[in-house]
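J.: Structural data only, the sequence is not supplied:
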């Protein structure tokens, strides 16, 4: 049978079965956008011929990584809001109010490039201006599950004193919801199905009950999922108790929000009982280990959620205070932080981290029928990783195979050599084929210079901890 591409003589990590589904001398055949077959090299070469055969001895073939929660539109502020208190109010909002949409778009493209180069093939992006950001994914060739950020916060919310109840602007909330509807109607299913659209209410504390219920009804009408922060921090719980007299998760449960449509992000402030309730109701949890560790100094209850039978995924969240959108970073953080939290080195093994960035993530975001594992009939989203890189060498296969632990605890992402998405080679030998990487970085740098000049007074007024470090000579 004829294939377009065969990758042979590789370690093939399928992510099928209960672990990682390793085939030590494996091969993958691809035709069009689809995986034609997976098996041993002997089986695939005997059954298929291809226009191109990649000899992959000393390399690993695995599914593309899934970033289940990312805000690419704020990546232009990379590294501007960590090691501080109130990172959103004091670190993020002073920059956002001084940023144009074009500048935000420049940062978004660079972080998508970063993700691709570190093996991310699917991005669950969730931000303002998504009707324009989504065009980056179309151009780059990535798979994306996108949502417009919907809330009722006024544009000058940064002026709101920390701890005071947020004012709501119903008109703005309605406009943002219409942007999300337009995003769905124009982009859902586009680019050979690579682009799909969700609804993105920012959080239960940032919009009225009426708007939340309207979003829920629309998600049911369009038969899609809801991507929302839930119990993401003490500021959210404080807002909910002040406004409604109840915490986020009980409130959402009363509204019927906790179901299989909901992708609940963070759960940082959820109690054990609340976490178990979310899992029991069938909502998925998106765990952003690096982001929450850095901006809150906390480890969300991912282990409680998994032990309650919940479906979970990993996400990188944001670059201002996580500093990278690299899923290898997230896999390592997730494993290490939970070992420390439970004081048990056996907790959160490397294979679990890998599953939460591939097949389990695909289930959590509703795309397991297409991606997340290397299986006949699924989309050809896959990575070719150099196991001869110093960070992954030497390779042991007996009596213990060390490839999986080294991917999680040692790899940096730069070991990814080639990326296929939807059967198309997007990056080969570390070179992006669909976008001018150097020009994208140049434009983002120009944008950052302009933002920095406009934002200085607001950063000083916000009493940013990071600005004070600059003043004190530490940075």
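T.: Sure, I can see it. Quantities reported herein were computed from a predicted structural model and do not represent experimental measurements.

J.: alpha carbons only for contacts and neighbour counts from here, please
T.: OK.

J.: can you pull out the helices in the stretch 301-450 of the chain?
T.: Shown for the stretch 301-450 of the chain, the helices assigned by DSSP state H, counting those that start in this stretch span residues 302-307, 327-342, 350-356, 359-365, 403-409, 437-462.

J.: Mind putting the ones you listed into CSV with mean neighbour count?
T.: Compiled in CSV, the helices of the stretch 301-450 of the chain are given as follows (neighbours: other C-alpha atoms under 10 Å):
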stretch, mean neighbour count
helix 302-307, 18
helix 327-342, 21
helix 350-356, 23
helix 359-365, 25
helix 403-409, 20
helix 437-462, 15
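
J.: nearest to residue 20, of those helices?
T.: helix 350-356 (6.7 Å; C-alpha to C-alpha).

J.: Show me what the closest one is packed up against.
T.: Secondary-structure packing of helix 350-356 (3 or more C-alpha pairs under 8 Å, 6 or more residues apart in numbering; DSSP states H and E): strand 312-314, helix 327-342, helix 403-409.

J.: how does it look with 10 Å?
T.: Applying 3 or more C-alpha pairs under 10 Å, 6 or more residues apart in numbering; DSSP states H and E, we find helix 350-356 packed against strand 65-70, strand 312-314, helix 327-342, helix 359-365, helix 403-409.

J.: the inter-axis angle of the first one versus helix 327-342?
T.: The directions of strand 65-70 and helix 327-342 differ by 70 degrees, with axes from the mean of the first three to the mean of the last three C-alpha atoms, to 10 degrees as the criterion.

J.: returning to that earlier point: mind putting the helices and strands packed on helix 350-356 into CSV with distance to residue 393?
T.: Formatted as CSV, the helices and strands packed on helix 350-356 follow (distance: least, C-alpha to C-alpha, whole Å):
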stretch, distance to residue 393
strand 65-70, 21
strand 312-314, 26
helix 327-342, 17
helix 359-365, 26
helix 403-409, 9
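
J.: try this one next to it:
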């Protein structure tokens, strides 16, 4: 007698991401019971061993583990495209806009971003943002997996006219409020919704939090056994501010404060020295590589290649929509591979199978989640993505003696080929449409909020100093 499963996905090219490469099983199948995978293997074997309430025919599909975005600020989608092509992307782009965004705007932007990303295969979001006590409700409603962190800082809420060369003062009341919000987030949501919702602590950066606050965050993370999600050495601005205030570089400061261990998940580390990277890797710190964001807003390639050579853990992230413009891990994989090939003048750099792993199993390892997500294996959560291969961009399929499926996923796919997404064994996207959210209504809501935000911006007069506003008036944008 066959064992019972709820769902069997069968007949596809199953990329398990187990082993050193993609773990491909041609004509493979995945059996799901409840929220978990119970078996993965060749279709004839799985169908012989299991029966199911529902069968999903995956012929002409690649079957992948859900993609994992290691670093994303979902609310920033409300000002998508507001920070590219300019020298001071933060102070002349995103911050004046976000200073005027109200909670309703940020929530609308976050939901828009979640819809965009999950429809392109992202199932786990390392959402590092504010106000996370409100934004997390979007993940609950959408059915996505999230590692949520309230982004904690002590900076003023209005940033118009601020110069990043001047030493900034911290607002103790704001620090206390942000820390309190982070604690409330953990107390209310950590390890809830069958473990689909988890939390980390999220100091924004070493130049944006006072030392007493950084110590308090670290102490709470240790007490609650939480990870810490943090921008580290992300820009010359951070190094300059920390040097002015403490006479030392960010990594040195964080080392003195006890931050450098496997608990710490860093974004960017763009401004680290070779010695600092060696120290971070030795201590087990993980890195989120956001190639698209840093490439567009900074014209740089973060030092992921060096970090990986030191056996540092690296996963892909999309960062923020104002300067990256999209939160699409297919785009991130392609961009990451191409830029490193160009950097090295070496077409063998960052091969397709490697960057696919950086968006799946290696991303899971960065977050300490490799026992539950990131690959397709019995016992893991049933986060599964089906990508149609019978499309012009993905055809023809070469199956043997050479196979082009993984290269085409990285270099040809746009993400629009994703037609089915399961999270915790539940269908979140089916036939290319969200099942949990009214996506049309959410797009309209975000556009209404964006229009009101633009009206508030014009009323302030701040736009006169914003390059994108000038180019808009001149007809370039």
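T.: On my side now, so go ahead. It should be emphasised that the depicted structure is a prediction, and the values quoted were computed from it without experimental measurement.

J.: before we move on, the earlier item: for residue 213 of the first structure, find the nearest of the helices and strands packed on helix 350-356 of the first structure.
T.: Across those, closest to residue 213 of the first structure is helix 359-365 (C-alpha to C-alpha), at 21.0 Å.

J.: matching residues in the second structure for that closest one?
T.: Helix 359-365 of the first structure corresponds to residues 361-367 of the second structure when matched by TM-score structural alignment.

J.: nearest to residue 94 of the first structure, of the helices and strands packed on helix 350-356 of the first structure?
T.: Nearest to residue 94 of the first structure, of these and by C-alpha to C-alpha, is strand 65-70 at 20.3 Å.

J.: quick one: the closest one to the second structure mean distance?
T.: Its matched residues in the second structure lie on average 0.5 Å from strand 65-70 of the first structure after superposition (mean C-alpha distance after the TM-score superposition for the first structure).

J.: Read off where that strand ends up in the second structure.
T.: Taking TM-score structural alignment as the measure, the second structure aligns residues 67-72 with strand 65-70 of the first structure.

J.: go on, stretch 441-451 of the first structure?
T.: Across the second structure, the stretch matching stretch 441-451 of the first structure (TM-score structural alignment) is residues 443-453.

J.: In contact with whatever residue of the second structure lines up with residue 83 of the first structure, which residues?
T.: Correspondence of residue 83 of the first structure to the second structure, assessed by TM-score structural alignment: residue 85. Contact analysis of residue 85 of the second structure by C-alpha atoms under 10 Å, 6 or more residues apart in numbering lists 93, 296, 297, 298, 299, 323, 467, 468.

J.: what does residue 325 of the second structure give?
T.: Residue 325 of the second structure touches 76-77, 79-84, 292-293, 296, 318-319, counting by C-alpha under 10 Å, 6+ apart.

J.: can you check residue 143 of the first structure too?
T.: 66, 120-124, 137, 191-196, 371, 381, 421-422.

J.: Trace it over to the second structure, please.
T.: In the second structure, residue 143 of the first structure lands on residue 145 (TM-score structural alignment).

J.: about what we covered before: what does the match of stretch 441-451 of the first structure contact?
T.: 77-80, 97-102, 104-113, 115, 439, 442, 455-459.

J.: If any of those are buried, give me the ChimeraX selection for them.
T.: The ChimeraX selection below is limited to those of the contacts of stretch 443-453 of the second structure classed as buried (16 or more other C-alpha atoms under 10 Å):
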select :77,78,79,80,97,98,100,101,105,106,107,108,109,110,111,112,113,115,439,442,457
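
J.: Could you list which of the contacts of stretch 443-453 of the second structure belong to strands?
T.: When DSSP state E is applied, the contacts of stretch 443-453 of the second structure are split such that none fall in strands.

J.: Just the ones of the contacts of stretch 443-453 of the second structure in helices?
T.: Cross-referencing those against helices under DSSP state H gives 97-99, 104-113, 115, 439, 442, 455-459.

J.: Could you list which residues are in contact with the nearest residue to residue 138 of the second structure once chain neighbours are set aside?
T.: Closest residue to residue 138 of the second structure apart from its sequence neighbours, by C-alpha to C-alpha, 6 or more residues apart in numbering: residue 111 at 5.8 Å. Residues near residue 111 of the second structure by C-alpha under 10 Å, 6+ apart: 74-75, 77-78, 117, 135-139, 141-142, 437, 439, 442-443, 445-446.

J.: The first structure: which residue goes with residue 111 of the second structure?
T.: Looks like residue 111 of the second structure aligns to residue 109 there (TM-score structural alignment).

J.: Quick check: that match vs residue 116 of the first structure, distance?
T.: 11 Å (C-alpha to C-alpha, to the nearest Å).
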